[in-house]
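>>> okay, here's the prediction I keep looking at, along with the sequence it came from:
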Amino acid sequence: MNPQDTPKQLWSPSNDFINQTNLSDYLKWLKSYKELSFSNYHELWKWSTDHIDQFWETVWQYFNIQGGEYSSVVSGAKMPSYKWFEGAQVNYAEHIFLSYSEDIPAIISKKEGQPAEETSWSELKIKVTQVQQLLKQWGVQAGDRVVAYVPNCLEATVAFLAVNSLGAIWSSCSPDFGLSSIIDRFEQVKPKVLIGVDGYSYGGKKFDKTSIITSIQKALPSLEHTLLIPYINADISSLDNYYSWNDLPSADNKTLDFHRVPFNDSIWILYSSGTTGAPKAITHSQGGILLEHYKYVSFHQNVRPGDRCFWYTTTGWMMWNYIQSALLCRGTIVLYDGSPAWPTVDALWQMADELRINHFGTSAGYIVANMKEGKKPGIEHNLSSLISIGSTGSPLPPEGFDYVYEHIKHDVWLTSMSGGTDVCSAFVGGVPTLPVYEGEIQARALGCHLLAYNENGEPVTNEEGEMVITQPMPSMPIFFWNDEQHERYKASYFEMYSDVWRHGDWIKITPRHGIIIYGRSDATLNRGGVRIGTSEIYRAVDQITEIQDSLVVCIETKSGDFYMPLFVKMQKDQPLTPELISKVKKTIRESYSPRHVPDEVIAINEIPYTISGKKTETPVKKVLMGKDIKQAMNKDALKNPDAMNFFINLAKELEVG
């Protein structure tokens, strides 16, 4: 390899840092108790994926999982029919409360524009016990579904732990979801209980949601009870058939009980974005999530007792479920409800300063937005407590990596990661014992046999290909709700390659065992047989300060030609001039190749995003190709559904489908 092929190294852990990591402690444990030694992380990763039964059993033993006896670690002929730890019975919430210290808070919660509040471990236990008592009175048992229409607040975590403690199944949506989007999700699972709020705040405004609560109640005939959280003190006189959070039963002389369920029983139901069809009700197992979260949060995020862990998320995104797991490692979770950019774009960095956050999680989009605004959080805020910055949601461009080290913190550990709702964790992400290279995710996660396949279905290195997983992971879905024959499940992951999970990302595994993600493979720009990752276009456009955001698609016309428009949202008061269009095309051409240059650059008012913050490239492509709007997407699954109107009108003009 030529020296110029190696990207810039931006961070490297010191020996002291490495020696104090949870991962190093695990390696010492493997050597002492299993007589296994590995000279580096990549050897450990290979063993963990070559011997998945041995690896996951060591995870069980290292974290002292309370679950009784099991007949085997893993059994089954092929994915997705594997079963894990059959015979064992576990409870996620039980492990959170196994041991804790009153010297550190369990939760720090903050509402937009209001001071933060700390909740001690004993206070958390009392609150969970109170909700558990109410659920018991309502007859909630293992397997019952409890749905929540709540923001990222203390009450949401309390409610989840109470539901889980009984072995019941949790499912949540955030209050910014549209009504039909909520119903599309909750009606699939026939819930017994609804937990909701009267409203929420965002961007300095309050949004009354009492009418939505009534509509949800009417739309779900299975509902027997509603627990209402008076979150913004809205007028609730129009509501009936509800129990107020303020009237929870006393926890005096009550113990917090934990009902263990079989390892492969359901813990929660998450949902796909639902932009191109009915949302898939992705169901995970109690034990699979427990093991995966212990592994990832401890070994890959390196959360240690007392660490303050934050991720900007809503209850409608899997990162909310993920961040709860910091409690397993005795970390303190920081919950924030509100806009990340109010009153200014650097609001989250201000919070990191005020609350002395150690592990700060956000989206690549938020980092890029701060970069384009010229913010310098490292100068404007005291970020001395920051140990790591996590980035996910979309690929972080190399310039984003540089920005973090130049303008946020020069000695921070940047952990770009990628996974999904599908496993409620990451396939690839941070490793505290490895260096960080510009533009690369550090490594594949332990126990995740991830490869890149070329068009012939052959594994390749240092070459772009389809991301696949060839060995099962415990946190893969046990099924999709109401998909008894696993037809939707198999179609989602196993249609392209037999017995191999195809995730739908276009990636490269580098000679350093790092990973570069180029975007969703179903949104990959296929121009005349040459495949182009959308992230490459976005990286080039992000260099142009006049442009705030962009979206690109490539369409094959009836005549066999290719039409690749680039849609741009301009910065305030910036026009899209012919000179700027030339600049855009020149920047893309010089950064990549002539094939990357769009056929047209079009200014639009908004880029459509899903509620979880992802660009809707595939629905836009389908709409522009003339697909019926109802088949191409569900507008109610978007954060800004009106943004699609432009593309609907443009499709009528193009008629390329």
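Here it is on my side, so go on.
>>> C-alpha only now, for contacts and for neighbours.
Fine.
>>> gap between the lengthiest strand in the chain and the chain center?
When every strand of the chain is counted residue by residue (DSSP state E), the longest turns out to be strand 501-509. For strand 501-509, the separation from the chain centroid amounts to 17 Å (computed by C-alpha atoms, centre = their mean, to the nearest Å).
>>> now name the helix or strand holding D25.
Per DSSP states H and E: D25 is located in helix 22-34.
>>> contacts for that helix?
Counting by C-alpha atoms under 8 Å, 6 or more residues apart in numbering, helix 22-34 makes contact with 18-19, 36-38, 58, 62, 298-300, 302-304, 432-433, all of which sit outside it.
>>> among those, name the buried ones.
If you count burial by 16 or more other C-alpha atoms under 10 Å, the buried members of these come out as 18, 58, 62, 298-300, 302-304, 432-433.
>>> among those, which pair sits farthest apart?
Checked with C-alpha to C-alpha, the buried ones among the contacts of helix 22-34 reach their widest spread between I18 and T58, with 20.8 Å between them.
>>> pull the contacting residues for F567.
Neighbouring residues of F567 by C-alpha under 8 Å, 6+ apart: 550-552, 601-604, 607.
>>> what about versus this one:
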Amino acid sequence: MSRTAPSAPEPIWLPDPAEAADSRLARFTDFVAARTGTAHADYRSLHAWSVEDLPGFWSAVGDFFALRTTGAWDRVVDDTPMPGTRWFSGARLNYAEHALRSGEPDDVALISADESGATAYLTWGELRSRVGALAGWLRRQGVTAGDRVVGYLPNSAHTVLAFLACASIGAIWSACGQDYGAEGAAGRFGQLEPVVLFAADGYRWNGKEHDRRAETAALREALPSVRVTVEVPVLGLSPAGYGDAGTVDWADALAEPADCVFEQLPFDAPLWVLFSSGTTGTPKGIVHGHGGVLFDHHKLLGLHLDLGPGDRFLWYTTPNWMMWNMIVSGLLMGAAPVLYDGSPAHPGPGRLWELAAAHRVTVLGVSPGYLQGSAKAGLEPGRDLDLSALRVLGCTGAPLPASSYHWVRDHVGPRVQVASTSGGTDIVSGFAGGAPTVPVWPGEMSAPLLGVALEAFDRDGRPVTGEVGELVVTRPMPSMPLRFWNDPDGTRYREAYFGAYPGVWRHGDWMTRTAHGSVIVSGRSDATLNRHGVRLGSADVYAVVDELPGIRESLVIGAELPDGDYWMPLFVVLEPGRALDDGLRDTIRAAIRTHASPRHVPDTVIEVPALPHTRTGKKLEVPVKRLLQGAAIDKVAGREAVDDFSALEYFTRFARA
């Protein structure tokens, strides 16, 4: 790679010495020193040990958090190269047992809020009781370990209860939100051949109630393996009754009390199946295991986010996205997840800040777009709301520009730590992010996460520092997928992550390891802007353009054309009342030339009415590029994978013109 990283900026946030010394990460560091006889003076030393001694590190995580295993195991990790590495062979455990073991019976365990303004609280006693009752009902339906149970549900307490009940008996869970139509949900669930379907009557979004009973009926018809459907009354609509195989009301499924009984499962027993976005074909079912998730989420939430009993944990998400799984794992730490079902901008752009204040949230997670939207709306959450409980602001989904770090400091609070994180559905965890003992630099992730052997590879497969390279992981992680669903010989799995560098995980992002230990992610490597041999991540362009007044958002692609030319257009969506005139075009070009790269000034700037995204908010750069190169729309993305398919269709018409 020829583009080098900028010189180190000054940190925008430094750990408070007393708070850092009292963090779980500091206590874990002392715990490691006591058991190994080697002290670690700083995070970089601890991280180096964590990837050099994988058995020592992961066994320390298990012992520090007192994770419960049964059965006999003599090796933490075997010597099989990735993929295929086995962890804690012989150990048996259960994710749900750990999720439900904390908390006094009358303490709040789960908070649910929605657009209607209603808020519901579940105590730890109620949570355990209802999970036990629902698990008992599932057992009476004949559901056993390995069976699949699916949820067509919004982000509500019902979804958490159904998942935990399944996990407690060893059934495999999968869910998607009801913004998917029946066809899109069936394209995922149909692969699993589920035996039980949980389906809500509808959901709320942007001030409207959406009745999904007809879609549920169509979904039920598309899933012949389903023996019974549980109707979940989110909107309070009349029961529908789905098919001759049987329909049960949610209240009836919970009617018979039962204690929680946790099946002791192999470490690599499947816990859930998450699905890829489906923008490059049929969504891939990604299978994760009880043990890998349990260990990794304790590390990420307990050590890096410092979550624990008494904390409130809100991350804006839906069941379509792995962050839903992550926020449920807040229960592992004894923290109370705050579930929000609705638009983050209804009834106004400050909705998430208001929820954080109302519920005394300590760790809040949002998207880069939400922070940029808050800034453009002129919000002053630190001034207008009581955010005194907030100590960590997580951010993921796309690279976070440096300007957003400054906005958080100036308009949310100078002691709020920005924990920008890079990870993914693939590992249902993170590669790089924050830590309570590490500074924060604007535009950067503070450090690789513990246990993650993260490197940037140049084009020859050599690790580089201070240069942009491919994001790779050179040693196994327990949360890497067990397999893809319906991939019996592992071919698709190997091709997805290990085709470029045998035995090394290639994630598909551009990344820089800085000299001061931080990580900069520059966007997807398959959407790289490669002009005249000089490569630039699209995120570098967005960090400049999306901050400009009048620009709502932008999308840039670099398309290789049949005649050998390279065309690099920039598409922009404007704020209402703005026009794309020569003056604004000149402003955009000058900003890119000055603040991103003079070699990546777009060939043309084009206004479009909207941009297409995945349902988790990622811009569809590669599908747009392929459309402009002449591909048919049905070859680049499935309708159900896109938040606004008409926005993608626009680019088909544009390409023809």
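Nice, I can see it. All of these numbers come straight from a predicted model, not from anything done at the bench.
>>> out of the contacts of helix 22-34 of structure 1, who's nearest Y200 of structure 1?
Within these, distances to Y200 of structure 1 taken as C-alpha to C-alpha reach their minimum at V303, with 30.1 Å.
>>> conserved subset of the contacts of F567 of structure 1 in structure 2?
Contacts conserved in structure 2 for these, counting by both residues aligned by TM-score structural alignment, their matches' C-alpha atoms under 8 Å: 550-552, 601-604.
>>> most neighbours of all the residues you listed, which one?
Neighbour counts for the kept ones among the contacts of F567 of structure 1 were taken using other C-alpha atoms under 10 Å; the highest belongs to V552, which has 24 neighbours.
>>> what separates that one from F567 of structure 1, distance-wise?
The gap separating V552 of structure 1 from F567 of structure 1 is 6 Å, by C-alpha to C-alpha, to the nearest Å.
>>> same check, this time on I389 of structure 1
I389 of structure 1 sits at a distance of 30 Å from F567 of structure 1 (criterion: C-alpha to C-alpha).
>>> for L525 of structure 1, same thing?
L525 of structure 1 sits 14 Å away from F567 of structure 1 when distances are taken as C-alpha to C-alpha.
>>> ends of stretch 241-258 of structure 2, what's the gap?
Across stretch 241-258 of structure 2, first to last residue, C-alpha to C-alpha, it's 26 Å.
>>> how about stretch 106-115 of structure 1?
The distance separating the two terminal residues of stretch 106-115 of structure 1, taken as C-alpha to C-alpha, comes to 17 Å.
>>> just stretch 601-613 of structure 2 next, same as before
The stretch stretch 601-613 of structure 2 measures 23 Å between its terminal residues, going by C-alpha to C-alpha.
>>> follow-up on the earlier one: for the kept ones among the contacts of F567 of structure 1, give me a markdown table that also has secondary structure and distance to L194 of structure 1.
Formatted as a markdown table, those follow (DSSP: H, G, I helix; E, B strand; the rest coil; distance: C-alpha to C-alpha, whole Å):
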| residue | secondary structure | distance to L194 of structure 1 |
| --- | --- | --- |
| S550 | strand | 38 |
| L551 | strand | 37 |
| V552 | strand | 40 |
| V601 | strand | 46 |
| I602 | strand | 44 |
| A603 | strand | 42 |
| I604 | coil | 39 |
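>>> nearest to Y453 of structure 1 among the residues you listed?
V552 (24.3 Å).
>>> what sits against the counterpart of that closest one in structure 2?
V552 of structure 1 maps onto V556 in structure 2, with residues paired by TM-score structural alignment. With contacts defined as C-alpha under 8 Å, 6+ apart, the neighbours of V556 of structure 2 are 538, 541, 568-571, 621.
>>> let's see that with 10 Å instead.
V556 of structure 2 makes contact with 527-529, 537-539, 541-542, 568-572, 602, 605, 619, 621, 624-625, according to C-alpha atoms under 10 Å, 6 or more residues apart in numbering.
>>> H288 of structure 2 too?
If you count contacts by C-alpha under 10 Å, 6+ apart, H288 of structure 2 has them with 172, 268-274, 425-428, 478-484.
>>> also Y82 of structure 1?
Taking C-alpha under 10 Å, 6+ apart as the contact definition, Y82 of structure 1 lies against 74-76, 471-474, 476, 478.
>>> what does it correspond to in structure 2?
So Y82 of structure 1 corresponds to T85, using TM-score structural alignment.
>>> any idea how far I96 of structure 1 is from the aligned partner of L46 of structure 2 in structure 1?
Counting by TM-score structural alignment, L46 of structure 2 lines up with L44 in structure 1. Applying C-alpha to C-alpha, the value for L44 of structure 1 to I96 of structure 1 is 27 Å.
>>> just K280 of structure 1 next, same as before
Taken as C-alpha to C-alpha, the span from K280 of structure 1 to I96 of structure 1 is 29 Å.
>>> from the contacts of V556 of structure 2, which ones fall inside strands?
The strands in this structure, assigned by DSSP E, contain 529, 569-572, 605 from the contacts of V556 of structure 2.
>>> how about the longest helix along structure 1, aligned to which bit of structure 2?
Ranked by residue count under DSSP state H, the longest helix found in structure 1 is helix 121-137. Aligned by TM-score structural alignment, helix 121-137 of structure 1 falls on residues 124-140 of structure 2.
>>> how far apart are that stretch and its match in structure 1?
Once superposed with structure 1, the aligned residues differ from stretch 124-140 of structure 2 by a mean of 0.9 Å; criterion: mean C-alpha distance after the TM-score superposition for structure 1.
>>> SS state for the residue of structure 2 most remote from its centre?
The C-alpha centroid of structure 2 is most remote from D563, which lies 39.5 Å away (C-alpha atoms, centre = their mean). Assigned with DSSP: H, G, I helix; E, B strand; the rest coil, D563 of structure 2 falls in the coil class.
>>> how far away is it from H532 of structure 2?
In this structure, D563 of structure 2 lies at 15 Å from H532 of structure 2, with C-alpha to C-alpha as the measure.
>>> just the element for the residue nearest the centre of structure 1, please.
In structure 1, the C-alpha nearest the mean C-alpha coordinate belongs to M319, at 3.9 Å (C-alpha atoms, centre = their mean). Per DSSP H and E: M319 of structure 1 is located in helix 318-324.
>>> tell me which helix or strand comes right after that helix.
Towards the C-terminus, the helix or strand next in line after helix 318-324 of structure 1, according to DSSP H and E, is strand 332-337.
>>> average gap between that next one and structure 2?
Per aligned residue, strand 332-337 of structure 1 averages 0.7 Å (mean C-alpha distance after the TM-score superposition for structure 1).
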